[in-house]
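>>> Here's my sequence, what's the structure:
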Amino acid sequence: MGRWEPDARGRLRRAAMELYVERGFEQTTVAEIAARAGVTARTFFRHFADKREVLFAGSAQLQDALVQALDAAPAGATPREAVAAVLDVAAQFLGGHHGHSRARHSVITANPELRERELIKMARLTAALADGLRRRGLPEPDATLAAEAAGVVVRVAFERWVAGPGDTGLDTVMRETLGRLLSVA
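A predicted model of the protein is given here:
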């Protein structure tokens, strides 16, 4: 592809994921990603700060979407209902492309540095949800417990979903996982 073709960012994401799966994250260079996408390394750095960012670029948008869903829950919603609304948005945000999600998850789980970054992302997300629950008037430690529970449901449901064939939507797996948590807690 020529470097002036549209959607350089998308081509870079696809090329990076292909190379990460084929060669491994650590063995893949920015130059190789750019070459496969048909752009220069300079173009890569216009879109991503480094090769890790290809995997984590949507983290801020995910957090914003989940906090907005929490804030948009009706004032009379119980904490459980508010968290369920957050989980629905998480499923919409994360559940659109099973194959991509599976590949991304395999790349991250194969690399300790990337696993650590994923855990940090989840910690920031649950902290933001706890803040949102406190703004809704939920006291401590309930706000932190509810936010951490939501984080556990997202993580466990996502891992179950990417491990499966993808014929069940992530939203269904999220609801099932929340139900299981409530039955064992």
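>>> from here on, contacts and neighbour counts on C-alpha atoms
Noted.
>>> Off-centre distance for the helix or strand hosting residue 19?
In this assignment (DSSP states H and E), residue 19 forms part of helix 8-23. Distance of helix 8-23 from the chain centroid (CA atoms, centre = their mean, to the nearest Å) equals 17 Å.
>>> What are the buried residues along it?
8, 9, 11, 12, 13, 14, 15, 16, 17, 18, 19, 20 (16 or more other CA atoms under 10 Å).
>>> Sequence B follows; please return its structure for comparison with A:
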Amino acid sequence: MSRWEPNARGRLEQAALALYGERGYEKVTVAEIAARAGLTERTFFRHYADKREVLFDGSNRLQQTLLDAVAGAPPGQPPIELVGTAIAALGALFDAGERRELARQRQAVIDRNPELQERELVKLARLGAALTDALHEHGIPVPAASLAAQIGMAVFRVTFVRWLDGAARRSFAELAGAAFDELREMTSRSTPPTART
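As a prediction, the model looks like this:
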């Protein structure tokens, strides 16, 4: 096999998602993923620690994007506006190429496996903690930073589900903006607004 492996990481991700969808996460081996991708097990382990990490590979990029958006925001923004900017910035990751279909496949695998659901919750908790720290470093006091980050992560989860559905084919950033608009309406009215999709 050639030493040059174009887009090995992407090929491994696509192979893993296809196999997990066909046979279930538990029944698929690293050897099978590598073979489906036309690569070796050694190549797999150069990119991923184990077969679970194929599903959570983007966590560091998500976190860095959130942190960069907060760090790059002008000082003095209200905490919720700052979080809204950070969540909308994730659109650059989600709306690139064919990410929506891969994300649907990934989520379907996670939804069928309690161990993976737990790992997803850990990932979201880490993102929330990192966002809290970034907000605090940006000058937001800790209680407000923590509350804003948790609200932001709740909006992120709602936005992600709507984006996966994709019925309206709106971008992640547009859906995040709409979710924050709904949040503002809910906190300024006595009756909840009609849900938007």
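>>> Which residue ranges of the first structure form helices?
8-23, 30-37, 41-47, 53-56, 59-72, 79-94, 98-109, 112-135, 142-163, 170-184 (DSSP state H).
>>> just so I know, which of these lies nearest residue 1 of the first structure?
helix 30-37 (7.0 Å; CA to CA).
>>> average distance between that closest one and the second structure?
Compared with the second structure after fitting, helix 30-37 of the first structure deviates on average by 0.6 Å (mean CA distance after the TM-score superposition for the first structure).
>>> Tell me the one among the buried residues of helix 8-23 of the first structure nearest to residue 78 of the first structure.
residue 13 (39.1 Å).
>>> so the closest one touches residue 54, yeah?
Yes - in this structure, residue 13 of the first structure is within contact of residue 54 by CA atoms under 8 Å, at 5.9 Å.
>>> Count the residues that sit near residue 60 of the first structure.
13 (other CA atoms under 10 Å).
>>> Same question for residue 117 of the second structure.
Residue 117 of the second structure, neighbours per other CA under 10 Å, totals 15.
>>> Return the residues in contact with the aligned partner of it in the first structure.
Matched by TM-score structural alignment, residue 117 of the second structure corresponds to residue 115 in the first structure. Residue 115 of the first structure is in contact with 108, 109, counting by CA atoms under 8 Å, 6 or more residues apart in numbering.
>>> Residue 31 of the first structure: what's it in contact with?
Residue 31 of the first structure neighbours (CA under 8 Å, 6+ apart): 40, 41.
>>> Distance of residue 10 of the first structure relative to residue 4 of the first structure?
13 Å (CA to CA, to the nearest Å).
>>> same question, residue 15 of the first structure
16 Å.
>>> can you put the buried residues of helix 8-23 of the first structure in JSON lines and add distance to residue 83 of the first structure?
Shown next, in JSON lines, are the buried residues of helix 8-23 of the first structure (distance: CA to CA, whole Å):
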{"residue": "8", "distance to residue 83 of the first structure": "36"}
{"residue": "9", "distance to residue 83 of the first structure": "33"}
{"residue": "11", "distance to residue 83 of the first structure": "35"}
{"residue": "12", "distance to residue 83 of the first structure": "34"}
{"residue": "13", "distance to residue 83 of the first structure": "31"}
{"residue": "14", "distance to residue 83 of the first structure": "32"}
{"residue": "15", "distance to residue 83 of the first structure": "35"}
{"residue": "16", "distance to residue 83 of the first structure": "34"}
{"residue": "17", "distance to residue 83 of the first structure": "31"}
{"residue": "18", "distance to residue 83 of the first structure": "35"}
{"residue": "19", "distance to residue 83 of the first structure": "37"}
{"residue": "20", "distance to residue 83 of the first structure": "34"}
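>>> Nearest to residue 101 of the first structure among these?
Among the buried residues of helix 8-23 of the first structure, and counting by CA to CA, the member closest to residue 101 of the first structure is residue 17, at 10.2 Å.
>>> Pretty sure that closest one sits against residue 103.
Yes - because the distance of 7.2 Å satisfies CA under 8 Å, residue 17 of the first structure is recorded as touching residue 103.
>>> So for the second structure, which residue is the most central one in space?
Residue closest to the average C-alpha location in the second structure (CA atoms, centre = their mean): residue 62, at 6.0 Å.
>>> In contact with it, which residues?
Residue 62 of the second structure neighbours (CA under 8 Å, 6+ apart): 90, 93, 127.
>>> want to throw those into a markdown table with distance to residue 188 of the second structure and neighbour count?
Output for these, formatted as a markdown table (distance: CA to CA, whole Å; neighbours: other CA atoms under 10 Å):
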| residue | distance to residue 188 of the second structure | neighbour count |
| --- | --- | --- |
| 90 | 26 | 21 |
| 93 | 31 | 14 |
| 127 | 28 | 22 |
